[in-house]
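>>> generate coordinates for the sequence data below:
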Amino acid sequence: MFTGIIKGVFNIHRVVGKQDFMTIELKLDEGLCEGLEVGASVAVNGVCLTVTSVDDEGSVASFDVMQETLRATNLSGLQEGDQVNIERAARFGDEIGGHLLSGHVHDTVTVQDIIKSENNTTLVFSFDAGWQDYIQPKGYIALNGASLTVGETVDKGVFCVHLIPETLRQTTFGSIRKGNLVNLEIDSQTQAIVNTVKAYIKGQTFN
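As a prediction, this is how the structure comes out:
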């Protein structure tokens, strides 16, 4: 499990691509590498990946990315030098500053617009309208692994989030551009409630 509080932005050290498969290497700082072992879970742009190796110096970690993950996320477009959001798995006793995440990305959304003012930035995203019922104004959402609050649903298939300077500094959103793909994880509680209500209404309709 993860909390959606990004611990930093790190560059892709190396990418090895194969048929429907990819291995990525990340060079992490000392704090994030502490106690990192093979089998540990790390969220890379919000995608829960398993550490497959750690170099002798304990600073470069490798992760394998399978076909379904490549299909459903933005990891397939990563290249050496690209930046990604990183979070280590939550531990018992950690402060939950965001909201609980599984690291199982549902889909990608596209940056439609970037609106900047003196101290705030608004990102506008377009998304598959099939997720519309789960993206609620002021509700939780995770984008590239960052726990955020939905600002407004601007239109069908369009929503926005408002970001403070600290979020821009600590995540890849500081350098995001129009057209970029961003990983989307729907809040699990919202999804469960919506699905339960839908099933109830459907059952009432047929009774």
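>>> C-alpha only now, for contacts and for neighbours.
Noted.
>>> mind listing what D133 touches?
By Cα atoms under 8 Å, 6 or more residues apart in numbering, the contact set of D133 is V194.
>>> one more time with 6 Å
By Cα atoms under 6 Å, 6 or more residues apart in numbering, no residues touch D133.
>>> how is it assigned, secondary-structure-wise?
Of the three states, D133 takes helix under DSSP: H, G, I helix; E, B strand; the rest coil.
>>> next, the second sequence, to be compared with the first:
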Amino acid sequence: MFTGIVQGMATVEEVQAAPGLTTFVIRLPEDKTDGVAIGASVAINGTCLTVTRQEGSALYFDAIQETLRLTTLGDLKPGDSINFERAARIGDEIGGHLLSGHVHTTATITETIRPENNVTLWFEVPEQWMKYIFAKGYIAINGASLTIGEVQDNRFNVHLIPETLRATTFGTATEGTRVNLEIDSQTQTIVDTLARLGYDQPPQPR
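Alright, predicted model coming up:
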């Protein structure tokens, strides 16, 4: 499990492609790899991956084709920056909301608004996922727990404070960039339960 509080940015050093498998070599800040063990879980842009090898502060992760299909990891290339979070431990503060690291879909940044001291990003989402996105609800974008601002048709926005821009890759986000989305699990459960009970149907005329 993860908290959605990004612990920093790391750099993709190498992408090793093999049939059916891609290995990412990602270098974390040296003070963020203490206690890492083979088999540990780390969220890379919100995607839970397993450490398969370690060389100093460089960690190796394998991703199969299904992972690449469902996420933006297949877009990564050497030199790219990513958000990372190591798995939460019992007793850690949950500053965001609980995440599984299982990406549901991807979205595209369609607009960036940069007034003084903050940024608003608009995202376009596949329409079938919009039923889980509500104003002031939770969502995880590239592993960061964020509060949804406005919702319009198949778009929504988030408002980012300077600290979020400093600590994550959102500080350099540009229009056209794809991101990973993890829907809030509680919201998904409630919406799906109500749908099974028939409450998602329009009222019948009398």
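>>> what strand or helix carries I82 of the second structure?
strand 81-86 (DSSP states H and E).
>>> who are the packing partners of that strand?
Using 3 or more Cα pairs under 6 Å, 6 or more residues apart in numbering; DSSP states H and E, the elements in contact with strand 81-86 of the second structure are strand 8-18, strand 41-44.
>>> just the strands in the first structure please.
Applying DSSP state E to the first structure gives strands spanning 8-18, 21-27, 41-44, 47-54, 60-65, 83-88, 107-116, 121-126, 140-143, 146-155, 158-163, 181-186.
>>> in a markdown table: those, plus mean neighbour count and distance to F2 of the first structure.
Converted to a markdown table, these look like this (neighbours: other Cα atoms under 10 Å; distance: least, Cα to Cα, whole Å):
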| stretch | mean neighbour count | distance to F2 of the first structure |
| --- | --- | --- |
| strand 8-18 | 16 | 14 |
| strand 21-27 | 19 | 19 |
| strand 41-44 | 24 | 8 |
| strand 47-54 | 20 | 9 |
| strand 60-65 | 20 | 17 |
| strand 83-88 | 23 | 7 |
| strand 107-116 | 17 | 18 |
| strand 121-126 | 20 | 23 |
| strand 140-143 | 24 | 11 |
| strand 146-155 | 19 | 10 |
| strand 158-163 | 20 | 20 |
| strand 181-186 | 23 | 12 |
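>>> want to throw the helices and strands packed on strand 81-86 of the second structure into a markdown table with distance to E182 of the second structure?
Compiled in a markdown table, these are given as follows (distance: least, Cα to Cα, whole Å):
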| stretch | distance to E182 of the second structure |
| --- | --- |
| strand 8-18 | 19 |
| strand 41-44 | 12 |
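>>> any idea which of the ones you listed gets closest to Q65 of the second structure?
Proximity to Q65 of the second structure, assessed across those by Cα to Cα, is greatest for strand 8-18 (10.3 Å).
>>> mean shift of that closest one relative to the first structure?
On superposition with the first structure, the mean distance recorded for strand 8-18 of the second structure (mean Cα distance after the TM-score superposition for the first structure) is 0.9 Å.
>>> relative to strand 81-86, how tilted is that strand?
100 degrees (axes from the mean of the first three to the mean of the last three Cα atoms, to 10 degrees).
>>> contacts for strand 8-18 of the second structure?
So strand 8-18 of the second structure is contacted by 22-28, 78-84, 167 (Cα under 6 Å, 6+ apart).
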